[in-house]
Structures are given as structure tokens and as C-alpha cells.
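# Build me a model from this:
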Amino acid sequence: MRFKAAPSRDRLQLTAFKNPEFALFATAMFLGYLGLYIPFFYIQIYSSENSNITGELYFYLITIMNGAGLFGGLILGHLADIIGPFNAFCLSAGACGALVFGWIGISSEASILAFCILYGFFSSGLITIPATVVAVNLCPDIEQYGVRMTLQMVPAAIGLLVGNPIAGAILGHGWPALQAFAAVLIVSSAAFAMTARVINRDPKANQTFQQISYDTTDELGMNSLHLPKTWTRAAILIRINSLIKGVSAVRQIVVERLGDLLTHDIVPIIPLRDSISASGDHSPLSYIGEAIQGKPTIRIHTKDLNDVFAEEAFANKGISPVILDAKENLAFVNGTAVSTASAALALYDAHTLALLAQVITAMSVEALNGTLESFDAFFSLMRPHPGQTEAAKNIHSFLSGSKLTKINTGEGMTLRQDRCSIHTAPQWIGPVLEDFLLAHQQVQFSNRQPITKSVTSAMDKVRQGNCTIGRMLFAQSVEIINPATSRGMTPNLVLEDPSTSFIFKGTDISSAPLQAELRFLSTPMNHKQTAEMGNQSLNSLALISARYTHTSNDVLTQLMASQLIAVCQALDLRVMHIQFLENFRPEFEAVYHAFSSKFPGEVIGNITNQPALLEALWKQMVNSLETTVTLNAKDRFTAIAQACRATLLNSAFMYDSKTPVRSTEEFCGNLANAMLETWVAHREAYLIHGDATTYLGQGSASRAFAPRAPSQG
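Model prediction:
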């Protein structure tokens, strides 16, 4: 048999200098070491020529600098673990550069000693920290550390070799020239290192050479690779509940250690994707099993980025790990605790969202001036589906006490019944509630060695139910925002003139992809894959189904948030419209009586004998308010006033008027001006202290927790 030759290795790895931060830090090392040892080499000569140091103290200045460097190396090294090695190096180089600039002109014994101590302290950072910078920030593969460190030390060694001779040549121009030369070099080193740090984008790299910390702070984010801590805690609790039944042949001490994990918050980090949920969640449960044994390789959730492992966590709490006996390992991992835990948490959220959907539906009925008859108990008696009965009962209860719903007798109404998005809501939500109840029953089980298809089925039902609820809410939102179906509300629920703002058009647009994503996520988890070389040919993938159910809940929550804000705005607009009519009625009557007072006595008699005319004009004005919502205020109220023209001209008393057209136009102009003035004043007042709660039903109390929509789009 002929073996392939081992691949050749690039021992020099000069391609590392193509990395900007690596090249910049190499430049920083060259410049830093070019000037770093100039004070060490020349401080004794400078002191003997320019200072008032007594005796032979100047002979010990280098010893003093080296002694201070011993403490500096320890302290700055510890500081590097806190603020990051790059930051610590920049701090050391910057401090050394500042000290060398301060060296210019000092001559007293105290100042020389202070300079030596401080420079020796901070210069140790330039000597000891570069190794950590390379290991943590500039070495993607730790096996390349030796080569990478050598590539950094070569320019540093060159700088060290040529720095002092160059300084000796510069000394011929005086001590200030030498000191400035050294200071500029070290400050330049700090600048290059800082630039490399910015490019490296690692402002706080608190990793060590031996291990790299695992970030657990964004456990719910898209890039998380581990189960959320709450899921793991729930899994531990469910596993305890299963094992204490006594059918899995584990000792009491094992259950007690599981309880200690919860009591002392020692929660292991479990990979997000590892389980096929066939004869159990083997891989995730093995992490919990190894945690109670205090394995040094099992990471524990912490509140910061510091790594803590199970062995250390148990020692910190004074707890002795347990060693699993024969077959206890198998008994421990044969279970569905992880998938069941995540499913139970997802189902809890789904129940809450289903209830909130019924609250939002009740609010939508109010916003659309709907009727209670769609939720009457009669329909449940005729079609006794339990989910429909519960939904209708809940929505009817939420609408109790509302002043915005109407009794639709068909007289004077455009539609005999409300639109489908609200009047069929109980029939739409009902099956979802029944599915959620069945899912709840399916999740409530524990078994030693199950095929967890029940959990998968339950989660599939929840995702499909979320899609159904989202579709209903999306339809309600569209009808509220659309002026053609909103029964008198402005386009896009704008408070100002429709031509100046499109505030809720973005809500309508953003809701569409959310609903599309819900439909995508509602796909059943039927993508089975044979595992363990065919031994586990059937597996449920329950944990995957539960994970995507959490995602579905998140998407539906965002959709509901958008709908809730929109319906709260709609309720404000509806109540503002009602209060405007209440406030304008006296103004309307005043305009009418001012108009009628200009006619002769016999005509006035005809007017007063026709009380229905005033109500006919008022009804025409109210109806026109609903059909002119797309116009700006000035044009809108002019159009409303002109709509009253035909009613006025067709009245009997206008036949006695000598100038019916001129009188009618005068009335319409006065009415338009009065409406515009009252509307603007009322709108501004409502923005400041408007309150719709007295008009709302019991379920719409949630509106009090929603922010007021801004006045500008």
C-alpha cells in the first residue's frame, strides 16, 4: 500500500503580514523596541552629567528600573485579563512615551528616581504583554502560535539592535534630541498598536492562552449555538419529575444532585442542535448527566463572559459530584426532558398569545364600530364546538360595557353584518384553542424510553395555530387601516391631513412578511432522517419542532404588537370622532338658526314647522364625514357642507325664498368654516388630554399600556 506524502507546511507563514492588524502590530513592536531600551542604556550617563544625585545612587538606577518592572509585569498582566491585552499594551506604550517626554529637562534626584520607577513599571508591559496579544488576537490557530510570535519578535529584535546605536549618534546633538527621539518612537508604537486594536474589533478580549471564553449573553439571538438557560432549567425539573417515579432504577443521590443544579443555579450549557428525539434526547441529557458528575469539560451558564466549568462550580458551592453507577447513564439519557421542556415553554407562550388575539379582536370590533351579535351564545348552541364557544364567550365578555359597538338592525347600515375578519372570529379561533388544548395534553407525559412523536405533533399544531391566528389579525389590521373598510377612519390611521402623513402604511407593509413567515414556519416536522446506521430509523425531531415553535411565537408576537398599536390608534380616532360630533352639535345648530333667521316671518314659520330638516341636515353631515376621510381637512369640510346643499334646496320652505341659491351657498360656507375651526381645535385638545378609556369595553383595558401613536408620520 502506498501512502500519500504529508502535505508540506509553510513554516515561515509570511502571508500573516497580509493581515492588517498583524502587520500594524509588527510595526508597533519594531518602533517600540527601537526606543524602549534607550532610557535603560543612557539614564546613568544622563544622571551623572545633568542631575544632582548624591553619592553613587546613579549606579543603581537600572536596578531600580528592573525592580519596578517586576511589579509592573505582574500588575499589567493581570490588567490585561480585565481590559484585554491590546488595551493593556497601548496603555503601557502610551505611558512610556509620556514619561520619556517628561524626561526632557528633569535633573533633581527625586524626579530622576520617580522617572526610573514609573518607566520601569510601564516598560514591563511592552516586554511581557506582546506574547498574550499574539496568542489571543493575532493567532487564529493556536498551533501556529510559535511561528506567529517569532514573526512579531523579529522586527522587535531588529529595533532593539539598532535603536541604541542610532540614539548614540543623535546624542551628539544634545540630550533633548535623544530624549525626543525615544519618546516619538514609543508614542508611535502606541499609535500603531491602537490602530491594530481598532481593526481587530476586540476591545475587551478577556480570553486566555489555554481557553477561549464562550459567550452566553445572546442565548436567544439568531447566532446562538446553545439552548437558552430557561429551557435547560425546565428540562432538569422535568427529568427530576420522571426519575422520582422510581421506574428508571437511579439512586436518590442522583435526583438530589439534579435538585442541586436548580438550587445553586449550576446550569450546564447544552448545544442547540444535537438531538433527534428518538428513544430520548440523548445528547442534551448527557450534558446534564455529566454536569452532576462535576466533569471539568462541561461549561456552566454565568452572568458574564468568564468560563466556569462543572467541577469548579461544584467546588465553589461545596457540593460533592455524584458518580453514576452501571446503567444509570442509560437510564438518565433515555427520556424526553429537553424536548418536552422547550415544548412546554412554547405552549405556555402560545396560550398567552391566543388569549391576546381574542382581546385584540374585541378591540378591533370596537374600532370598526362592529356589533355584539356575532358573539351571541345562540350560535354556540347551534354549533356546539367547545373552542368556538369559549372564543365567543371571551370576546363577548371583553366587549362588555363598550360604547363603540352598535346594534345592527339593517336600517341605515351599509352592511347587514360585520366583515368576516371580526364576525367569524370565534369560528376561526375556536379550532386553534381546541388544538392547543390537545397539544397541552400531549406534552403532559413522562416516559422512560419514548418515541416523542407526541411532542412533535403538539408543536406542529401550535405553529399551525399561530399561522391561523396571524392570518385573522392581519385581515383585521388591513380593514382598520384601509379607509374603504374602516367605517370613517382616515387612510393609514393618520391624525393629520391624509396627504401629509402615511404613519401606519409601514405597519401594514411590515405585517405582510411576518404573516408569510408564520406560514413558512407552520410546515409540519415531517423531514425524518435515519440515524445510528439505521438503528433509529424512526425519530420525531421533537426538539427541532419545539425550537421552531418558539420562533413562530416570536414572529406572532411581533405581528400582534404591530396590530395592537394600530388598533389603539384606531380607537383614539374613533373616540375623537365621536367627541367631535358631540362638541360640534351646538355649533351646527347655531349656524342653522343664524341661516334661518334671515328669512321673512312667513318663511320662518315654515322652517319651524319642519323640525325634521335640522335632523336631516345633521344626518347628511355625519354620513359625509365617513365618505370624505381621504380629503384634507379644508377640502373635506367644504365637501361635507356642499353635500348638505341638495337636502336644503329640496326642503319646502326654500320655495318661498327669493334667493335660494345664494342663501344655500352662504349656509354651506358658514358650516364649512365652523366645522374646520371646531375640528382643528378639538384635534389639538385631544392630542394633549384625550382619553378613550371611558368608551371602551373591559378587554380594551390593555390599551392603557400601549404608547400613544405619534402625531406625525
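
# For the rest of this, base every contact and every neighbour count on C-alpha atoms.
Noted.

# The helix or strand containing Thr557: what's the following helix or strand?
Take DSSP states H and E as the rule and Thr557 turns out to sit in helix 542-596. Using DSSP H and E, the helix or strand that follows helix 542-596 in sequence is helix 601-608.

# And that following helix, what does it pack against?
For helix 601-608, not one helix or strand is in contact under the criterion 3 or more C-alpha pairs under 8 Å, 6 or more residues apart in numbering; DSSP states H and E.

# Give me the angle between the helix holding Thr557 and helix 601-608.
Orientation note: helix 542-596 sits at an angle of 160 degrees relative to helix 601-608 (axes from the mean of the first three to the mean of the last three C-alpha atoms, to 10 degrees).

# Could you list every helix and strand that helix 542-596 packs against?
helix 337-367, helix 453-481, helix 505-521, helix 611-627, helix 660-689.

# make it 7 Å
Using 3 or more C-alpha pairs under 7 Å, 6 or more residues apart in numbering; DSSP states H and E, the elements in contact with helix 542-596 are helix 337-367, helix 453-481, helix 505-521, helix 660-689.

# what about the closest residue to Arg703 other than its chain neighbours, how many neighbours?
Using C-alpha to C-alpha, 6 or more residues apart in numbering and skipping the chain neighbours, the partner closest in space to Arg703 is Cys568 (6.0 Å). If you count neighbours by other C-alpha atoms under 10 Å, Cys568 ends up with 25.

# one more, for comparison:
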Amino acid sequence: MTPVVLDGKQLVPELVMEVALDCRAVILCADAAERVSRCREMVEELVAAGKVVYGVSTGFGKFSDVHISPQDAAKLQINLIRSHACAVGSPLPEATVRALMLLRANALAKGYSGIRPVTLQLLIDCINLGVHPVVPEQGSLGASGDLAPLSHLALVLMGEGEAFYQGERLPGAAALARAGLKPITLQAKEGLALINGTQIMTSIGTLTFMKAQRLAQIADAIAALTLESLRGIPEAFAEEVHQARPYPEQIGVAKNFRTLLKGSKLTTRQGEIRVQDAYSLRCLPQVHGATRQVLDYVRDKLTIEINSATDNPLLFPEDGQVISGGNFHGQPIAFAMDFLKIGMSELANISERRTERLVNPALSGGLPPFLSRNPGIGSGLMITQYVSASLVSENKVLAHPASVDSIPSSANQEDHVSMGTTAARHAVQVVDNVSKVLAIELICAAEAAEFIGADGLAPATRALYEKLRTLVPPVVDDRSTSADIERTADALLSGEFLVAVEAITGPLY
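Next comes the predicted model:
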């Protein structure tokens, strides 16, 4: 693959995922390099002139009124990183660290941060050579940037801290040396430029969004298989119904269902078995479509954020201004992550209700109780619905908005914070739970299809069913299905099922 060219303006979530997961290389475009150099010259002129600039000739936070001499400018930045590197918890996954390194490099490439070109290049070299700082996941308030976690990234550039390299956890200096790189000594403004930003919450959020988008698409196919197994009525997806309430996302999801169910011999017509389906089947375009609205909102905010300068102060060489502002405040991403949690939780809520209809003999329209082949002696898939209910209940706790909380910091100088990184971390857990809830529905729907005749499935849902059967055999006799659920959830997240379905349907909405 050709390298991703960073210019601070055109990064999109799909490219972030390719760098994070596929280790696609990164280069800095010439225009961005020129902007970075010009901005750095301005920093050096300010230091030489003895101008008062926050974080360059002053302390940080409440210490912004403390003057720092030019002789101590470098020491100030080094102390900043060492003192702020106090995050705790498990290390972020290496893919997330690659994403945050990319996002930080892209923000610096905008040319407003005052970083030296050599420091930015070292960050890019670490991405390309696989030096991944050990970044603990907890400790950010999501305003003044993700200070504590990002400081662990900066430590490695200084030859301190720890990093993963080729699967081994090493001291930062050793990891750099093995990759053939040399640490740098931070100069004026550079420590602040590296840590004053929203890249932790945004990197977590971007990778989680990409997984969520994939789950939202395959959820339509899983629900279509369930509808067939319950002999549902596809007339609820008629185009004229959804044009009468013209949400684009609802219209798009309804079209998906018409495509997915085309050629099915298992669906029924109004009045043939029942006049109307339950809401968890009939209202699929309305509910799944509303989740797509959430995802559209989240994509928009993430795309803006990953192409933003989010540190402070910002330097504008064109007119010689240095402006202290608040672009480091994570409120837009905090809201987006909380919204993502809510939208994805609902995708799981309605999926669990469909699973209940599949296993409950009072609701399944004649399917064996709990899809057991020997009811009574065998419990079949009874307890998978319990697991699904547990996961959706957990999501309701996780979906509580982190963004409504704020605790003042730095002696009340930083008196309102976003808690955006907490929201993003909880979104990871929600999306992981959703993948398992959908996996349970898929396993149950496939089992139900065998009872009513899988040969009658539509070509698209038949492809979904057959793909599942390469991972999960029929539950002929009772067995533990934990590994089946986990394996299926992983394949849903990886996109394997979506590829199988879209080979029949073409790209779904």
C-alpha cells in the first residue's frame, strides 16, 4: 500500500484504521513540512525576544503566572512530560496507540503547534518502524487535552518510559535503539505541543466507530435472517412506507431489507399467518435507521477532530499572533462518544428482543422451545438469551453519559472538563457487548432456520447462514456455546460476515 500522506486536513476514519490495524506507512507532505518549519522559527524568535507566551516562558495550568527564563525553556518541557506521565491502568492496545500517534502527527502537521520538524519526524518514524509507546488507558479528564496518557507517548520520544517493539515490552530508549532511532531532547513548546490535545479519546473513538459501523450494517442481515425464521412480513419495508417518513437513514435501511429478503421462500404476507409483526421486526428500519443517524453524527465529529489543531497556545506565523484558546477541550468528542454508546446500545436492545422471540415457544410461531432438538432433556439455546439480556443490561449502565460530569482541576484554573476519554473507553465496551448480542441472535436465527427449512432462505441470508456454519456447527446436542459466541462476535467485528453477504447483494447502505 502507498503511504498515507499527512497534511493536517484530509485524514478520514478509514485511513486511521488502515494505519492502526494494517500498519500502513505514513509520510509528511511537503507543504505541511514547510508550515511546521515556519511555525518553529516563530517559536525560536519568541524565545529569543523574551516574549511572555504560555507554556514557553510560563509554567502550566495554575502556574501560568510563573515566569520561566529562556535558559530553563527546555527543562520546563522535560519536566512537563515527566510530571504529567502518571496515567494508570492497562496499556492501550497497540492499534489504538498507532492511531493516536497518527492523529497527533496529523494535528502537528497543521503547523500551528511550534514543534520542531525533527521531533515530528521521530514520531512518524516510530509509527512506520513499529515503536509503540506503552500508554496506560486511565487518567485523562478530556480537557487541557489527554495530558496524562499522551505524556507516556512523549516520554518514549525522549528515550524514557516504555514501548512495545516487535512484541516485546522494552524501556523506551532500548525500543528506539532496536528500531535504529535516536531520542530527542525537547525544546521550548514541544512538550506542550505533544500532549495538549484530544488524541486519546479521538483515536479510541475512531477505531470504535469503525467497528460500530460494521456492526450496524451486518445487524440488518442478521435481523433479516431472524425475520425469515419467524415467518415475518416484509411488506413493512415497502418503499412508499418509508418515503412517507423520509429520514434518509430509515429509507436506506428499509432498502437493505428489501435487498436482503429478495427471493425468500420463508417470508409471509399480511394475514397469511398474522396481520402484523412485533415491533422488533416491523420497526427495523425505524430503529436501525436511527442508529445510522447516530453513526453519521459521530463520523462527522470525528472527521473534524482528527484534522484539527487541539493544543494551546496556537501560533499563527502569517500575522505573528500567539493565541491562548481552548481547542484542547474534548466536549465535542465526549458528546459524540456518549451518543455512540446510546445508539449502539439500542441496536443490541432490539436484537435481544428478537432472540427472545426465537427461543420463546409462546412467541416463535411453532419453533421448538429454546430451539432444543430434545426439549426437556436438552435446554438448547435457552441460556444464550440470558447472556444477551445480561449484556444489554450492562450496556445500559455503560451508556450513562460521561460528558455530564466535570471535576475542576489545577487549583480551579481548569474548572470544567469533558470526561471525553472516559466516554470513549466505555464506548469500546458497549460495542464489544453489541457484537456478542448480535452473535447470539445470529446463532439462534441460524438454528431456527434449520427447523423451518434453510433451503428456503433468500440468497443473501443463505450466504450469512452458510458463513456461520463454517464457524459454528448446529447445536444437535447440548454443549457449551461460549466459544461459538466469541468466535462469531470476532468475525462480525472483522467484517467476514459482511463480505459474505455483500458478495450476493452488492454494497449495502
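
# So after superposing, what's the score?
The TM-score (TM-score structural alignment, normalised by the length of the second structure) is 0.70; 368 aligned residues with a C-alpha RMSD of 1.7 Å.

# ok, back up a step: quick one: map the residue nearest to Arg703 of the first structure onto the second structure.
Counting by TM-score structural alignment, Cys568 of the first structure lines up with Ala446 in the second structure.

# and if you look at Ser545 of the first structure?
Using TM-score structural alignment, Ser545 of the first structure pairs with Ala423 in the second structure.

# Distance from the chain centre to the helix or strand where Ser90 of the second structure lies, please.
Using DSSP H and E, Ser90 of the second structure sits within strand 88-91. Taking C-alpha atoms, centre = their mean, to the nearest Å, one finds strand 88-91 of the second structure lying 18 Å from the centre of the chain it belongs to.

# What's the match for Pro513 of the first structure in the second structure?
Under the alignment (TM-score structural alignment), Pro513 of the first structure maps onto Ser390.

# What residues does its match make contact with?
By C-alpha atoms under 7 Å, 6 or more residues apart in numbering, Ser390 of the second structure lies in contact with nothing.

# ditto for Leu186 of the second structure
When contacts are counted by C-alpha under 7 Å, 6+ apart, Leu186 of the second structure touches Ala74, Gln77, Ile78.

# From Leu192 of the second structure, how far out is it?
10 Å (C-alpha to C-alpha, to the nearest Å).

# what do you get for Cys39 of the second structure?
Applying C-alpha to C-alpha to Cys39 of the second structure and Leu192 of the second structure gives a distance of 15 Å.

# between these two, who's got more neighbours?
Neighbours per residue (other C-alpha under 10 Å) separate Cys39 of the second structure from Leu192, with Leu192 holding more: 30 against 25.

# The more buried one matches what in the first structure?
So, by TM-score structural alignment, Leu192 of the second structure is matched to Leu330.

# Where does its match sit: helix, strand or coil?
helix (DSSP: H, G, I helix; E, B strand; the rest coil).

# which of the contacts of Leu186 of the second structure tops the neighbour count?
Ranking the contacts of Leu186 of the second structure using other C-alpha under 10 Å puts Gln77 first, with 23 neighbours.

# Can you pull up the most central residue in the second structure?
Thr208 (1.5 Å; C-alpha atoms, centre = their mean).

# what residue of the first structure matches up with it?
With TM-score structural alignment as the criterion, Thr208 of the second structure matches Ala346.

# Residues touching the helix or strand that Gly94 of the first structure is a member of, excluding its own?
If you go by DSSP H and E, Gly94 of the first structure is part of helix 85-103. The contact list for helix 85-103 of the first structure, computed with C-alpha under 7 Å, 6+ apart, reads 76, 79-80, 115, 119, 122-123, 125-126, 129, 132-133, 179-180, 182-184, 186-187, 189-190, 193-194, 197.

# Out of those, which end up buried?
The neighbour-count test (16 or more other C-alpha atoms under 10 Å) marks 76, 80, 115, 119, 122-123, 125-126, 129, 132-133, 179-180, 182-184, 186-187, 189-190, 193-194, 197 as buried among the contacts of helix 85-103 of the first structure.

# Three-state assignment for Leu141 of the second structure, please.
Leu141 of the second structure is classified as coil under three-state DSSP.

# these two touch, right, it and Val417?
Yes. Leu141 of the second structure is within contact range of Val417, at 6.0 Å (criterion: C-alpha atoms under 7 Å).

# tell me the helices in the stretch 301-450 of the first structure, going along the chain?
310-317, 328-333, 337-367, 377-382, 386-398, 420-423, 425-443 (DSSP state H, counting those that start in this stretch).

# Skipping adjacent residues, who's closest to Ala131 of the first structure in space?
Closest to Ala131 of the first structure by C-alpha to C-alpha, 6+ apart is Met149, at 6.7 Å.

# quick one: furthest residue from the center of the first structure?
Outermost in the first structure, C-alpha atoms, centre = their mean: Glu602 at 73.5 Å.

# Please say which position in the first structure Leu340 of the second structure maps to.
By TM-score structural alignment, Leu340 of the second structure lines up with Val462.

# give me every residue that touches that match.
Residues in contact with Val462 of the first structure (C-alpha under 7 Å, 6+ apart) are Ala350, Phe436, Thr549.
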